[in-house]
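Peer 1: here is a sequence with its predicted model. Questions after.
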Amino acid sequence: MTVVSSHNDVENLTLIFTAEFDTNVDRVWQVWEDPRQLERWWGPPTWPATFDRLELRPGGDARYYMTGPEGQKAHGWWKVLAIDVSKRLEFDDGFAGEDGEPLDLDDTTRCVVTFEEDGGLTRMTSVTTFTSVEQLERMSEMGMIEGMTLALGQIDGILAESTVTY
């Protein structure tokens, strides 16, 4: 099923994706919690991600990079703000230098992901909030909407595999 809707709301400076998965919420949560599963979908297929660090707890950090088709690397970071396992994840996201450290703390987005289970189906909603219209437009021009749609589209394949325990 995957992405059922996306909405670019310039007035509220948000980009909203809703995806549905034919499995329970705990299994969907695993694709965020396990860095090896997260790597398989966080970037679009032509820009796969590698997570060097994933501390999924309030105050925790993530450091990652996505590798482009010609070997170029785009580095990013997260600061986890809040977490309610299998229900809600909130983090700031931004660009990083080659060392994985944030480039500009004023050029971040806030992402809130919620998970709801309804009769064995899980709805995952991701709301990214931007600091300005200019930032939203710049990220849209960089292909964020298409990239996130393609990235989310990879989750079904991961979920079809057996549940991973670690």
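Peer 2: Received it, and whenever you're ready, just let me know what you need. Residues are numbered from 1 along each chain as shown.
Peer 1: all contacts plus neighbour counts: C-alpha atoms, from now on.
Peer 2: Noted.
Peer 1: these two touch, right, residue 26 and residue 84?
Peer 2: No: using CA atoms under 8 Å, residue 26 is not in contact with residue 84; the gap is 11.8 Å.
Peer 1: the most centrally placed residue in the chain in helix, strand or coil?
Peer 2: What sits nearest the mean C-alpha location of the chain, by CA atoms, centre = their mean, is residue 42, with 5.6 Å. Secondary structure, DSSP: H, G, I helix; E, B strand; the rest coil: residue 42 is coil.
Peer 1: my read: it touches residue 35, true?
Peer 2: No: Residue 42 is not in contact with residue 35 according to CA under 8 Å; the separation is 9.8 Å.
Peer 1: hey, where'd the strands end up in the chain?
Peer 2: Ranges of strands in the chain, per DSSP state E, are 2-9, 14-21, 49-54, 61-67, 73-84, 88-96, 108-118, 121-129.
Peer 1: so which of these gets nearest residue 153?
Peer 2: With distances scored as CA to CA, the stretch of those nearest to residue 153 is strand 2-9 (5.7 Å).
Peer 1: which helices and strands does the closest one pack with?
Peer 2: strand 14-21, helix 144-152 (3 or more CA pairs under 8 Å, 6 or more residues apart in numbering; DSSP states H and E).
Peer 1: quick check: which of those has the most neighbours on average?
Peer 2: strand 14-21 (a mean of 20; mean count of other CA atoms under 10 Å).
Peer 1: quick check, residue 121 in contact with residue 26.
Peer 2: No: contact between residue 121 and residue 26 fails when scored by CA under 8 Å: they sit 11.0 Å apart.
Peer 1: before we move on, the earlier item: in JSON lines, list the strands of the chain along with distance to residue 164.
Peer 2: Shown next, in JSON lines, are the strands of the chain (distance: least, CA to CA, whole Å):
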{"stretch": "strand 2-9", "distance to residue 164": "20"}
{"stretch": "strand 14-21", "distance to residue 164": "17"}
{"stretch": "strand 49-54", "distance to residue 164": "17"}
{"stretch": "strand 61-67", "distance to residue 164": "21"}
{"stretch": "strand 73-84", "distance to residue 164": "20"}
{"stretch": "strand 88-96", "distance to residue 164": "20"}
{"stretch": "strand 108-118", "distance to residue 164": "19"}
{"stretch": "strand 121-129", "distance to residue 164": "18"}
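Peer 1: for residue 137, which of those strands is the nearest?
Peer 2: Residue 137 lies closest, by CA to CA, to one member of these: strand 2-9, at 9.9 Å.
Peer 1: and here is the other one:
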Amino acid sequence: MPVIDINADTENLTLTVTAEFAAPIERVWHAYSDPRQLERFWGPPSWPATFLTWDHTVGGRADYAMTGPHGERHRAYWEFLEIEEPHRFSVLDGFSDDEGKPNGDLPAMRMDFTFEPTTDGTRMVTSSRFDSLEALEQVIAMGVIEGTRMAMSQIDAVLRDLREYAEGKGTTVEFIDDTHISITRLVNGPRDLVWRAYTEPDLIKQWMLGPDGWEMTECEVGLKAGDRYRNSWAPVGDNEGEPFGFEGEMLVVEAPRRAVQSERMQGTDGPDILSDVNFYEEDGATLITVIMEFPDKDTRDGILATGMTDGMEASYQRLESTVLAGESVA
């Protein structure tokens, strides 16, 4: 976890975040000055940021939006006040409306980012200054402290070469909290093709099968928010097991970057599970990150105990050996 301290100073009206990275100062600066890299961690899991404009000059402005797992969308902006590469920059950070105009009902703050080299890498200190105690308390109540910790936990994957970070590790599960997990898998193939493999029924049926001995008997996809989907599986031949399936609704679709869906076992009243799938490509490989949200810890543990992770790994291996290897792409 890069964050080593978050301090809210109600006397001086500041919120200070201290983090340390195992990367040189130039690499950390690049992550904060490239919007495509910055949006991979400027927002907690399930609330990723998308930078809509980017003018990285003094007096310039960057507009961004964070989209939640149910399609909620919050707009914000940076106005660049000072830039001294690679040691510091300052911005006015505020919320905005759908047209990008500042939202006066929510607090704005000055944020000062400083970077300094250390023996093992780089230390960053971010100090946010507020106009009033009410404004500081408002952003704390909005969850900025925990959100910052969760957002910064994603930066290690950004600072390291993607293949070095994830190749050969298979399907990896990380516990975020009692009701959220993160599942990652690096696959060797471009993002556009991986997206097709997730959204075209003829391709889905060739790889999304779990362990050997199963087939997909039904595949109805949803391609936009509000669409319903339905998938079913059954054992092949004499293999043991009962047919089963999932169904649900697409909540967010941002091709080819992100798809969020609710899902529940067919023929039941739930519980509903949220599956937030994100795709990032680098050097011809695509990192698939699945954030799953469960209604409670018992549901989380029960689903993991079914062998879900092993089934996903078998499917991803099949994805690489068929669709991404070019054996079954029309």
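Peer 2: Received it, and whenever you're ready, just let me know what you need. It should be emphasised that the depicted structure is a prediction, and the values quoted were computed from it without experimental measurement.
Peer 1: residue contacts, the residue nearest to the centre of the first structure?
Peer 2: 48-49, 148, 151-152 (CA atoms under 8 Å, 6 or more residues apart in numbering).
Peer 1: same list (those residues) but as CSV, adding distance to residue 104 of the first structure.
Peer 2: Compiled in CSV, those are given as follows (distance: CA to CA, whole Å):
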residue, distance to residue 104 of the first structure
48, 23
49, 21
148, 22
151, 25
152, 26
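Peer 1: which of these are retained in the second structure?
Peer 2: Among the contacts of residue 42 of the first structure, the contacts conserved in the second structure (both residues aligned by TM-score structural alignment, their matches' CA atoms under 8 Å) are 48-49, 151-152.
Peer 1: and residue 16 of the second structure, what does it touch?
Peer 2: So residue 16 of the second structure contacts 5-8, 125-128 (CA under 8 Å, 6+ apart).
Peer 1: between the helices and strands packed on strand 2-9 of the first structure, which one is nearest to residue 91 of the first structure?
Peer 2: For these, proximity to residue 91 of the first structure was assessed by CA to CA; strand 14-21 is nearest, at 14.5 Å.
Peer 1: so how far is residue 51 of the second structure from residue 254 of the second structure?
Peer 2: 14 Å (CA to CA, to the nearest Å).
Peer 1: which of the two has more residues huddled nearby?
Peer 2: When neighbours are counted by other CA atoms under 10 Å, residue 254 of the second structure and residue 51 differ, and residue 51 comes out ahead with 19 against 12.
Peer 1: look up how far residue 316 of the second structure lies from that one.
Peer 2: In terms of CA to CA, residue 51 of the second structure sits 30 Å off from residue 316 of the second structure.
Peer 1: swap in residue 197 of the second structure?
Peer 2: 11 Å.
Peer 1: also residue 123 of the second structure?
Peer 2: 37 Å.
Peer 1: ok, now residue 274 of the second structure?
Peer 2: Residue 274 of the second structure sits 20 Å away from residue 316 of the second structure, going by CA to CA.
Peer 1: who's more crowded, those two?
Peer 2: Shown here are residue 274 of the second structure and residue 316; by other CA under 10 Å, residue 274 has more neighbours (25 against 21).
Peer 1: the longest helix along the second structure maps to which residues in the first structure?
Peer 2: If you go by DSSP state H, the second structure has its longest helix at helix 308-321. Counting by TM-score structural alignment, helix 308-321 of the second structure falls onto no part of the first structure.
Peer 1: would you mind listing the buried residues in that helix?
Peer 2: In terms of neighbour count (16 or more other CA atoms under 10 Å), helix 308-321 of the second structure has its buried residues at 309-320.
Peer 1: which residues does residue 68 of the first structure contact?
Peer 2: Contacts of residue 68 of the first structure (CA under 8 Å, 6+ apart): 46-48, 74.
Peer 1: list the contacts of the nearest residue to residue 93 of the second structure once chain neighbours are set aside.
Peer 2: Using CA to CA, 6 or more residues apart in numbering and skipping residues adjacent in sequence, the residue nearest residue 93 of the second structure is residue 78, 4.7 Å away. If a contact means CA under 8 Å, 6+ apart, then residue 78 of the second structure has 61-63, 91-94 as its contacts.
Peer 1: do residue 75 of the first structure as well
Peer 2: Shown in contact with residue 75 of the first structure (CA under 8 Å, 6+ apart): 63-66, 95-98, 100.
Peer 1: try 10 Å
Peer 2: Applying CA atoms under 10 Å, 6 or more residues apart in numbering to residue 75 of the first structure gives the contacts 49-51, 63-67, 94-103.
Peer 1: got a quick PyMOL command for the buried subset of these?
Peer 2: Once 16+ other CA under 10 Å is used to decide burial, the buried members of the contacts of residue 75 of the first structure can be selected in PyMOL as follows:
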select buried, resi 49+50+51+63+64+65+66+67+94+95+96+100+102+103
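Peer 1: if I look at the most far-flung residue of the first structure relative to its centre, how far off is residue 156 of the first structure?
Peer 2: Relative to the C-alpha centroid of the first structure, counting by CA atoms, centre = their mean, residue 119 is the outermost residue, at 24.5 Å. Separation of residue 119 of the first structure from residue 156 of the first structure (CA to CA): 18 Å.
Peer 1: one more: residue 81 of the first structure?
Peer 2: Distance from residue 81 of the first structure to residue 156 of the first structure, by CA to CA: 27 Å.
Peer 1: overlap between the contacts of residue 68 of the first structure and the second structure?
Peer 2: Shared with the second structure, among those: 46-48 (both residues aligned by TM-score structural alignment, their matches' CA under 8 Å).
Peer 1: hmm, back to that, for the kept ones among the contacts of residue 42 of the first structure, which one is nearest residue 19 of the first structure?
Peer 2: The closest of those, once distances to residue 19 of the first structure are taken by CA to CA, is residue 152, at 7.6 Å.
Peer 1: how much space between the closest one and residue 32 of the first structure?
Peer 2: 12 Å.
Peer 1: fine by me, we can end here.
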